[in-house]
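Enquirer: Starting from these lines, generate the structure:
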Amino acid sequence: MKNSRDDNKPQGPNNITRALIDASVDRGLREIEEDPKRSIRKLTDMGRMFIKGRFMDEVLSIVQDLLRNDDSPYYEAIEQMLRNTDRKNLKDFGISFGYSGLTYGGKVIREHELSLPYHIPWALTLRINPTLKDGLSVSELESCVRQGTAMGIYCYFIRLSGAITCIGRLMDLVKQHPECAFVSLLPDEPLNPVQVAGIKECTNSMVMFQNRGAATADNVSAMKKNKILYGIYAVYGNEDAAAWYNDQKAEGLAELNAGINLLVSDDTCSKRNGAKVAKYCRSLRTHPEYPMILFDLAGDAVQINHIISEDECYFELLENGDIKTTTETISDFRHTTSLDQLFTIGLPRENPS
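Expert: Now for the predicted structure:
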């Protein structure tokens, strides 16, 4: 079923503002090569001038405080990313995520929610498994992205499982939406040179590989060689959540030398354990012990949404079309990828105006 919003063309982020941010960030990244610590602090200060919004104000304020310490492990994490990543990739992804997603997009979301009977998440998590019969297709994911940008959603987490066969089409989707930021969690399969070249063209994206996966070392090596922005993700469940929130696993994750790392709760993980892991991630970010930045996918998405629009919501569209929110998994909605219908079902507002 097709949503009437699907064909709406959003006005989009301000091109002049984005161009000014682009030029300033580009200059800042060049200066970092000359004087890393001073320039990183300067770039963060500049971010507070250009990238506004409830969430980014809070984040950049925390980062400024942390970077006043010359021994902060964040400097090592940032320098790793700068050393291993093409400047344009860092710039395009950062601006799409920070300005389009959290500043401009947050404003649009708040405006839309005033007249809608449902909440709008700041980011969508979309899952696809090309080996699954009657599962979601790349075309349906692209429809979700078109609808989402019309609502103010400019950040997308794509979880690819089963096989890596559709990675080329996914990267085509990413290239078609340069105003958006994409984080793609890839299955544990080796990338071939053609696939690596396709990913490199998508400068508004980050790819992530499984923690300790059999193909991870080779894939990370290919990312570094081609200066592609990458991170590491780890899936946890009830059986190992405590090992994470009791700080028994983070050091091993840091040894992989990825500046950005993501924890993802599996579909059986309890809300209680997920909340504990998310709390641990927030604590580790404000009191860093390792040269990495650690996030929890669902927990931090909820926290960001609360700051942006005072709503605590999370939305994940599963491979089979089911809806996963903070409170439940809703089945039997494979017949539609209309975000208007899916948000009405999964994210209803209690007292819509």
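
Enquirer: CA atoms for contacts and neighbours, from now on please.
Expert: Will do.

Enquirer: The stretch 201-350 of the chain: helices as residue ranges?
Expert: For the stretch 201-350 of the chain, helices defined by DSSP state H, counting those that start in this stretch occupy the ranges 216-226, 241-245, 250-254, 271-286, 297-309, 339-346.

Enquirer: Contacts for the last one next, please.
Expert: In other words, helix 339-346. 3, 5, 117-120, 144, 147-148, 315, 323-325, 330, 336 (C-alpha atoms under 8 Å, 6 or more residues apart in numbering).

Enquirer: By neighbour count, which of the residues you listed wins?
Expert: When neighbours are taken as other C-alpha atoms under 10 Å, the top entry among the contacts of helix 339-346 is residue 120 (30 neighbours).

Enquirer: quick one: the residue lying closest to that residue once chain neighbours are set aside from residue 247, how far?
Expert: Of all residues not flanking residue 120 in the chain, residue 109 sits nearest, at 6.4 Å (C-alpha to C-alpha, 6 or more residues apart in numbering). Residue 109 is 36 Å from residue 247, where distance means C-alpha to C-alpha, to the nearest Å.

Enquirer: One more, please, to line up against the first structure:
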Amino acid sequence: MKQDMNRMLIEATIRRVLKNIQESPERAVRNLVDLGLEFSDGRFQKQFLRTTQKMLRNQESAYYSLVRNVIDTVDPDILTTFGVNLGYNGCTKGAKKIREIEAEQGFNIPWSLSLSLNEEKLVADPGFYPDLLRQGVSLGIYTYVLFTLGNPEKVIPLIQGEPDCAFVFFLRGHQITDSFLAKMKGIKNVMFAVYDNEHAPSACQMLRESKQLYSVYLRYTAKDKERILSEEWFESILPMKPAFVILRTDEHDQPELRRSIYQHVIAVRNSQQYPFILMDLKYDVLAIDRIVSDGECVAGFDADGKLRTHEGINGEERFNIFSNSLERVLRAIQVSN
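Expert: Model prediction:
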């Protein structure tokens, strides 16, 4: 009951700030961060908010432009719900539960879970993914990264079924249609991530017009390194006005490439030069997990149910989510390490 009351107080504060933010967004955001620090009791929130507080002392920070863009264009109910689900449920309430279970039962739990959804399984076994999310929530996992190459409308019931979770939904631009956005109306716990190709600008415009929270992402390989390091790439993204720009790669055999890209990500983020937040999906999720939890654990599952970690894919049957419970897979990871 106390946790529910905490959420109610946080939501009420955020809604009040958003309602009165137009007059001076800069001052309102600084006040919100200060207030968050005063009442925050989570390890990740404190570190994140202290970093944010330090950045916002820079009056020339491009992040103030980001704030104005988000406030002006995103549905305030989405900002509130997604933000509270991610920050409070995911990084406070959920993190506390994760640490308790880890201490009592001796296996590591990720603070977020990535799922490449199998469209055939969504249709043939409609209860599987909802049950998987319930298993995750029971372990303290409230943040989910979703991928699908199929019809995204089939994923909507999955998202609707867990209104207390935060979902980051990765899609290609051609998947974002008027029909899909119409069916997403009323769903407030999602941020979209749009692949950076020729379809991205029009897709971002559609998301913007429907007042959605969205980002742009690039799945990079070695040949994209110079593009990522160039200012021209960032300039090409600016007209799409994303809140985040997210990098991800599957090249686990090139650690030097991944490290150099992440060093660049950190440098760009700290420079506060661009009105979006640059992130590396694997390294930043790993960094958050190290703060949230006492043990390092990053996990997800591909469309065949195979386990994915920051070290690559594991095809052993004991790690396959189609034939094992989530807890059993996580325990198996602990044993194998």
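
Enquirer: For residue 125 of structure 1, find the nearest of the helices of the stretch 201-350 of structure 1.
Expert: helix 297-309 (9.0 Å; C-alpha to C-alpha).

Enquirer: mean deviation (superposed) between the closest one and structure 2, please.
Expert: Its matched residues in structure 2 lie on average 0.8 Å from helix 297-309 of structure 1 after superposition (mean C-alpha distance after the TM-score superposition for structure 1).

Enquirer: And the strands in structure 1?
Expert: 123-128, 155-160, 181-185, 205-210, 230-236, 260-265, 293-296, 316-317, 323-324, 329-330 (DSSP state E).

Enquirer: how about those strands in TSV, adding distance to residue 196 of structure 1?
Expert: TSV is the format used below for the strands of structure 1 (distance: least, C-alpha to C-alpha, whole Å):
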stretch	distance to residue 196 of structure 1
strand 123-128	20
strand 155-160	16
strand 181-185	13
strand 205-210	10
strand 230-236	12
strand 260-265	19
strand 293-296	24
strand 316-317	26
strand 323-324	31
strand 329-330	34
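
Enquirer: of those, which approaches residue 70 of structure 1 most closely?
Expert: strand 293-296 (16.8 Å).

Enquirer: Could you tell me where that closest one falls in structure 2?
Expert: Counting by TM-score structural alignment, strand 293-296 of structure 1 pairs with residues 277-280 of structure 2.

Enquirer: Next, the buried residues of the matching stretch.
Expert: Residues of stretch 277-280 of structure 2 classed as buried: 277, 278, 279, 280 (neighbour count, 16 or more other C-alpha atoms under 10 Å).

Enquirer: and the residue nearest to the first one when sequence neighbours are not counted, how many residues sit next to it?
Expert: For residue 277 of structure 2, ignoring the flanking residues on the chain, the nearest one in space by C-alpha to C-alpha, 6+ apart is residue 244 at 4.6 Å. With neighbours defined by other C-alpha under 10 Å, the count for residue 244 of structure 2 comes to 20.

Enquirer: Now do the same for residue 244 of structure 2: its match in structure 1.
Expert: By TM-score structural alignment, residue 244 of structure 2 lines up with residue 260.

Enquirer: One more: residue 148 of structure 2?
Expert: Under the alignment (TM-score structural alignment), residue 148 of structure 2 maps onto residue 160 of structure 1.

Enquirer: Hmm, its match is touching residue 188, no?
Expert: No. Using C-alpha atoms under 8 Å, residue 160 of structure 1 is not in contact with residue 188, being 10.0 Å away.

Enquirer: Identify the contacts common to those two.
Expert: By C-alpha under 8 Å, 6+ apart, no residue touches both residue 160 of structure 1 and residue 188.

Enquirer: Once you drop chain neighbours, what's closest to residue 236 of structure 1?
Expert: Residue 236 of structure 1's closest residue in space is residue 265 (C-alpha to C-alpha, 6+ apart), at 5.0 Å.

Enquirer: what do you get for residue 97 of structure 1?
Expert: residue 181 (5.2 Å).

Enquirer: count of neighbours near residue 194 of structure 1?
Expert: Look at residue 194 of structure 1: counted by other C-alpha under 10 Å, it has 10 neighbours.

Enquirer: can you check the one 10 residues further on too?
Expert: Residue 204 of structure 1 is flanked by 27 other residues according to other C-alpha under 10 Å.

Enquirer: What's the match for it in structure 2?
Expert: In structure 2, the residue paired with residue 204 of structure 1 is residue 189, using TM-score structural alignment.

Enquirer: Residue 56 of structure 1 now?
Expert: Using TM-score structural alignment, residue 56 of structure 1 lines up with residue 45 in structure 2.

Enquirer: Same question for residue 221 of structure 1.
Expert: Alignment note (TM-score structural alignment): residue 221 of structure 1 maps to residue 205 of structure 2.

Enquirer: wait, doesn't its match sit right on residue 240?
Expert: Yes. Here residue 205 of structure 2 reaches residue 240: they are 7.2 Å apart, a contact under C-alpha under 8 Å.

Enquirer: Show me which of these two is the more surrounded one.
Expert: Remark: of residue 205 of structure 2 and residue 240, residue 240 carries more neighbours, 19 against 14, as counted by other C-alpha under 10 Å.

Enquirer: thinking again about what came up before, I figured the match of residue 244 of structure 2 hits residue 292, correct?
Expert: Yes. Using C-alpha under 8 Å, residue 260 of structure 1 makes contact with residue 292 at a distance of 5.8 Å.

Enquirer: Quickly list what's touching both of these two.
Expert: Contacts common to residue 260 of structure 1 and residue 292, judged by C-alpha under 8 Å, 6+ apart, are residue 77.

Enquirer: Now do the same contact list for the residue nearest to residue 219 of structure 2 when sequence neighbours are not counted.
Expert: Among residues not flanking residue 219 of structure 2 along the chain, residue 248 sits closest, at 4.8 Å (C-alpha to C-alpha, 6+ apart). By C-alpha under 8 Å, 6+ apart, the contact list for residue 248 of structure 2 reads 217, 218, 219, 220, 280, 281, 282.

Enquirer: and if we set it to 7 Å?
Expert: Neighbouring residues of residue 248 of structure 2 by C-alpha atoms under 7 Å, 6 or more residues apart in numbering: 218, 219, 220, 280, 281, 282.

Enquirer: dump the residue contacts of the last one.
Expert: This means residue 282 of structure 2. For residue 282 of structure 2, the contacting residues are 248, 310, by C-alpha under 7 Å, 6+ apart.

Enquirer: Not counting residues beside it along the chain, what's closest to the match of residue 204 of structure 1?
Expert: Residue 189 of structure 2 sits nearest to residue 82 (C-alpha to C-alpha, 6+ apart), 4.4 Å away.
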